[in-house]
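K.L.:
My questions are about this predicted structure, shown below with the sequence.
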Amino acid sequence: MRTHYCAQLNENDVGKEVVLCGWANSYRDHGGVIFIDLRDKTGLIQLVCDPADSKEAHKIATRVRDEYVLIAKGKVRLRGEGLENPRLKTGKIEVVVDKLTIENESAPLPFIIGDTNVNEEIRLKYRYLDLRTKEAYETFELRSKVAIAARNFLDENGFLEVETPVLTKSTPEGARDYLVPSRLYPGEFYALPQSPQLFKQLLMVAGFDRYFQIAKCFRDEDLRADRQPEFTQIDVEMSFCTEDEVIAIAEGLIKAIFTASGIEVQTPFRRMPYHEAMENYGSDKPDLRYDLKLVDVIDIFEDTELKVFRDIAQYKKLNRIKALPVKNGADTLTRKDIDELTNFVAKFGAKGLAWVKVKEDGDLQGPIVKFLSEDEKNRLIERCGVEAGDLIFFGAGAKKTVLDYMGRLRAEVAKKLGLIDKDRYEFVWIVDFPMFEIEEGEVKIKALHHPFTMPKNVDSEDIEAMTSEAYDIVLNGVELGGGSIRIHKPQIQKKIFEILGISDEEAREKFGFLLDALQYGAPPHGGFALGFDRLVMLLTKRDNIRDVIAFPKTQKAQCLLTHAPSPVDPEQLKELHIRIREPKKV
């Protein structure tokens, strides 16, 4: 139908007869000569419909409006002197049309294509229009290249692509399952997989040695900008491997993906123990593009006159007093900024935000200074490495709460001060995770990652000191993915279930098929998964994961385009033995 794409043409094609297809991006009538900017996936080119060249083509051109689908036949020529458009790749040429076909008309548009100020709900309702921009096409072109680069790298390294079931058994994996009722087995349900975790372990037991899949995963959880109810991950598993060998493959894969995207990254990536990440950055996914670090100062306040700090400092294991020194913060952060930051951390459990400034004479100034001794002030200045013009924020209280809000404060201060280099890529592996987490005030113990993660010190009697062979890869403060070495010995798996309070009966009911498989010569194995959508989001410097998914859901897990979820025919429900409960009237 076409001889060329629009932006494939240039000055070397002058004089050629061409046939182009696309959409009318804009239409202009200049004194009888009509100009149409024709758009396809490659870009724009100017069509000229002059009655002197073709009355018929000109007559048809008078009916053209935005987003009409056109087929144009004509000859390429240079634009006149002074009429070139340097903003267009094809700005030096145009096509004089001798035959024009309106293949399809367009209804009036609900918004102008490419208008970024349009409400997101409107854009998602008409997603097929929202995707017509050059930026959207380039995003999905890159997404395609990332998938191809991943497949090529894994294929070259001996990995076999295997698809695992989408209808499977419901198992506890941290989020709610999406359930699918069975027509043939009334009252019983399939679940959509939260990840292919158990199946990829079974493939290792089967002797496949190296598996991968670009897999769809489903989680019924509260959504944020970087979450969707259905998402894609690059899923990898390998046998007879160590943690270092798995990480080396993951780094090679990431490097191949970035290289295909035109970005060079250096490997190996930095590694940081979980404890160090939490204590120094208040997060297990620290953004290392800027040099702000939390400093432990709890010991300085053991005997202070500041009672609230002194009381907290008596319980060092359960509590934290963290300082956040900010270079030049006294000069760059106003009192209004400090009040805004105080309100910000209050949303995450902070009961206040103490602060001090370093004056020109090297002394401290601020609301809490009158309670501090000269020795305490000197120790703070030395420990935090501050000087005139700097500012120190303090967080004090329960360990988990303080680390959380001080980590968030660190990121918020970096934004306010413009410390983040958006062209920089800082990778870090977080390693040596605790095997278990115990919520404050709760007796129940949970697996920090999942109950199939291999512990590093399985014989330890101190559960809180038990670490795991787990690892997360973080890029610019975003968790790209992670993985672990898996438990392959039944006796170790049994011990972990016992610690988690999972009885033999419950284990058999939920994981019986995996436990059976481990009895038949399961090899040592491990793997990882990378968030495919998050990866593309970071590569395209987008802030929202919905921008890199062709047909995403809203934050309320709705598809505004297809109106899903939606009611179904009562007969379908009857076949599935499902009855809808009427909501109680208030």
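P.N.:
Sure, I can see it.

K.L.:
Going by C-alpha atoms from here, please, whenever you check contacts or count neighbours.
P.N.:
OK.

K.L.:
Tyr190 touches Asp177, doesn't it?
P.N.:
No. With contact defined as Cα atoms under 8 Å, Tyr190 does not count as touching Asp177 (9.5 Å).

K.L.:
So for those two, which sits in the more crowded spot?
P.N.:
Using other Cα atoms under 10 Å as the criterion, Tyr190 and Asp177 rank with Asp177 on top: 20 against 16.

K.L.:
Tell me which residues touch the more buried one, please.
P.N.:
Asp177 sits next to 170, 191-194, 218-220 when contact means Cα atoms under 8 Å, 6 or more residues apart in numbering.

K.L.:
Spit out the residues that contact Tyr190 and Asp177 alike.
P.N.:
Residues touching both Tyr190 and Asp177 (Cα under 8 Å, 6+ apart): Ser170.

K.L.:
mind listing which of the contacts of Asp177 are in strands?
P.N.:
191-192, 218 (DSSP state E).

K.L.:
Report all helices and strands that the helix of greatest length in the chain contacts.
P.N.:
Secondary structure of the chain per DSSP state H: the longest helix is helix 134-156. If you count contacts as 3 or more Cα pairs under 8 Å, 6 or more residues apart in numbering; DSSP states H and E, helix 134-156 packs onto helix 243-260, helix 532-539.

K.L.:
Compare the ones you listed and give me the one nearest Gly395.
P.N.:
Closest of the helices and strands packed on helix 134-156 to Gly395 is helix 532-539, at 30.7 Å (criterion: Cα to Cα).

K.L.:
put this beside the first:
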Amino acid sequence: MTDLLGDMRRTHNCCDLTTAQVGQEVVLMGWVQTRRDHGGVIFVDLRDRTGIAQVVFSPEVNTEVHEKAHAVRSEFVLGIRGTVAARPDDMINDKMVTGAIEVNVDELRILNRAVTPPFAVEDDIEVGENIRLKNRHIDLRRPRYQKNIIARHQATQAVRGYLNSKGFLDIETPFLTKSTPEGARDYLVPSRVNQGLFYALPQSPQLFKQLLMMSGFDRYYQIVKCFRDEDLRADRQPEFTQIDMELSFVGEEEIMAIAEGMVSKVFKDVLGVDVKAPFEHLLYADAMDRYGLDKPDLRFDMELKDVSSIVETSGFKVFADVVKKGGMVKALNAKGCIDFSRKEIDDLTKFVSIYRAKGLAWIKVKENEWQSPIAKFFTDDEKKALAERIGMEPGDLIFFVADQPKVVNESLGNLRNHLAEKLGLINKDEFRFVWVTHFPLFEYDETEKRYQSLHHPFTAPLEEDYQHIETDPLKLRSRAYDLVLNGSEIGGGSIRIHDRAIQERMFSALGMDKEEYEEKFGFLLDALESGAPPHGGIAFGLDRLVMILCGMPSIRDVIAFPKTQKASCMLTDAPSEAGTAQLNELALRIKKIES
């Protein structure tokens, strides 16, 4: 095969060139962004991952090369040799890094031709996501996505450099492991040499990193792929990347301090932004009470107010009955929004119904009266108490939801975020971090009719709550902590259980009998008896962190080759059917399910 490069070797990237190189001979290589023929002189914007440089084909420099350049089209791959020249003053482009120079070409090599791309390699054009993902190799040429992938690289380098400096060891853990489903579904991998048996791809390295602590590697980290076979959203993928770490002989405060230092390093290296540490702390109970969500966005106010005690004896039976049945009523004050139309309010009612709210009561606060279908049901004393609790002022629009606490909090918490976006209350240039701590250890699953771990079953409870393990598991609070940034959870961790007896009590509280937890986790229980140190850790979602750093709406925008919401790769058409020979080797037979 002919070596098209020959003796031509790249000397500079496109954006390396400045007026300092004027008069120098350079060799550039890249793709044709645009080609313009200006009355005999051909201008080409040559693009590589660093940016664009203008190269000029003139018959006065080289007639043969100029003639050859007539064949050049968009996305052709070129190698050029030429001399850097200063642009005339009236041709300087201040919007380009290389806008003060151009390269007069003396040698051209067309390294590869290209068919017309399905869309222009430009940021400011709208392209359907399916088309983008089917042609991801072209999509990734666009400057926006090149910057995103470079930012991801910078973030991982900042993480590695910081953790290495703190004495951590980068240790790999297995991808083929045992299925221990405790939440999302596992991806299963059939074993050929052990027919009928299956590996699972790890949802996280949780158990192995704890075992590393028991092995004496007291500071571990890994930037690692994890896998969950679950329904997808804009911020979820079937395979995702974690910044995973575990430490021995530490408490919550030391882990949080290291995590804050790492995050600060990432923001400084990638964005040049100084973030203030230590970060704010918020108890889970307070987060739910004030914001309705365990990942509150603190860039704006608008806190929820519990008015259950005021309305439980009111004449408005909808509110009173809910409170009597153990539910709650909360209010959200949309300051200055009295002019919302009935249609806008109806649209907000539909919005909260997504979170199972059965309705959205409202009051418009005027100078001397309340305008609302429910105003007549409250006494003057109740109105006064509501006004004080909610901070009502003329011009405000108050929303109420009455239901079980989970529904009320989710409905109004998400409505709070929705209204802040609608009203322009969010400073997009602000980064507000908050640690949310003391989560419940368990939640009750009505479908399964059993308790489930809110995080995972290896999280230690607060010592003062041990007494509730057998008698009232929902009273258990955990030594867990999530780091929230601008309303998104970017990291979560906990202090782990390092005592076998307590771990067995946790498994029992989750409804496992001894035979079940020995079969699933016997290796961990044995390791806990071998001299397990106190330990804890945290994992950050790299994809979500980079998404926020780059200001992107979806983690698919910061992953080189993401899956769709149906967990498929449109570029390679994965997943695909396996051949009969492969299935026979694995002793598998496919059962077609009628749709």
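P.N.:
Yep, it's here. These numbers come from a predicted model, not from an experiment.

K.L.:
still on that earlier bit, distance from the chain centre to the longest helix of structure 1, please.
P.N.:
Distance, stretch centre to chain centre, for helix 134-156 of structure 1: 16 Å (Cα atoms, centre = their mean, to the nearest Å).

K.L.:
Read off where it ends up in structure 2.
P.N.:
Counting by TM-score structural alignment, helix 134-156 of structure 1 pairs with residues 143-165 of structure 2.

K.L.:
ok, average deviation of that stretch from structure 1?
P.N.:
Following the fit onto structure 1, the mean deviation recorded for stretch 143-165 of structure 2 is 1.2 Å by mean Cα distance after the TM-score superposition for structure 1.

K.L.:
for the stretch 1-150 of structure 1, what spans make up the strands?
P.N.:
Taking DSSP state E, counting those that start in this stretch, the strands of the stretch 1-150 of structure 1 run over residues 17-30, 33-40, 43-49, 69-78, 93-104.

K.L.:
Pull out the buried residues from the first one.
P.N.:
When neighbours are counted by 16 or more other Cα atoms under 10 Å, the buried residues of strand 17-30 of structure 1 are found to be 18-28.

K.L.:
what's the answer for stretch 51-66 of structure 2, then?
P.N.:
Of the residues in stretch 51-66 of structure 2, 51-59, 65-66 count as buried by neighbour count, 16+ other Cα under 10 Å.

K.L.:
now stretch 96-111 of structure 2
P.N.:
Neighbour counts over stretch 96-111 of structure 2 (16+ other Cα under 10 Å) mark 97-111 as buried.

K.L.:
Name the nearest of those relative to Asp472 of structure 2.
P.N.:
After measuring the buried residues of stretch 96-111 of structure 2 against Asp472 of structure 2 - Cα to Cα - the closest member comes out as Val97, at 64.3 Å.

K.L.:
what's the one helix or strand Lys350 of structure 2 maps to packed up against?
P.N.:
Taking DSSP states H and E as the criterion, Lys350 of structure 2 maps to helix 342-353. Helix 342-353 of structure 2 is packed against helix 405-423, with contacts defined by 3+ Cα pairs under 8 Å, 6+ apart.

K.L.:
who touches the helix it packs on?
P.N.:
288-289, 291-293, 297, 300, 302, 304, 327-332, 334, 348, 351-357, 401-402, 426.

K.L.:
which of these count as buried?
P.N.:
With burial judged by 16+ other Cα under 10 Å, the buried subset of the contacts of helix 405-423 of structure 2 is 288-289, 291-293, 297, 300, 302, 304, 327-332, 334, 348, 351-352, 355, 357, 401-402, 426.

K.L.:
So which of the residues you listed are in helices?
P.N.:
Among those, DSSP H puts 288-289, 291, 348, 351-352 in helices.

K.L.:
just curious, which of the residues you listed is nearest to Asp269 of structure 2?
P.N.:
Using Cα to Cα, Tyr291 is the member of those that sits closest to Asp269 of structure 2, with 31.8 Å.

K.L.:
just checking, what residue in structure 1 corresponds to that closest one?
P.N.:
Taking TM-score structural alignment for the superposition, Tyr291 of structure 2 sits opposite Tyr281 in structure 1.

K.L.:
who touches that match in this structure?
P.N.:
By Cα under 8 Å, 6+ apart, the contact list for Tyr281 of structure 1 reads 292-294, 403, 406-407, 410.

K.L.:
Let's see if you can find the most crowded of these.
P.N.:
Highest neighbour count within these: Met406, with 30 neighbours (other Cα under 10 Å).

K.L.:
just checking, what residue in structure 2 corresponds to it?
P.N.:
In structure 2, Met406 of structure 1 lands on Leu412 (TM-score structural alignment).

K.L.:
Can you give me the distance of its match to Arg299 of structure 2?
P.N.:
As for Leu412 of structure 2, its distance to Arg299 of structure 2 is 17 Å (criterion: Cα to Cα, to the nearest Å).

K.L.:
Then Phe442 of structure 2?
P.N.:
30 Å.

K.L.:
go on, Glu421 of structure 2?
P.N.:
Going from Glu421 of structure 2 to Arg299 of structure 2 by Cα to Cα gives 11 Å.

K.L.:
When those two are compared, which one has more neighbours?
P.N.:
Legend: neighbour count by other Cα under 10 Å for Glu421 of structure 2 and Arg299, higher for Arg299 (17 against 12).
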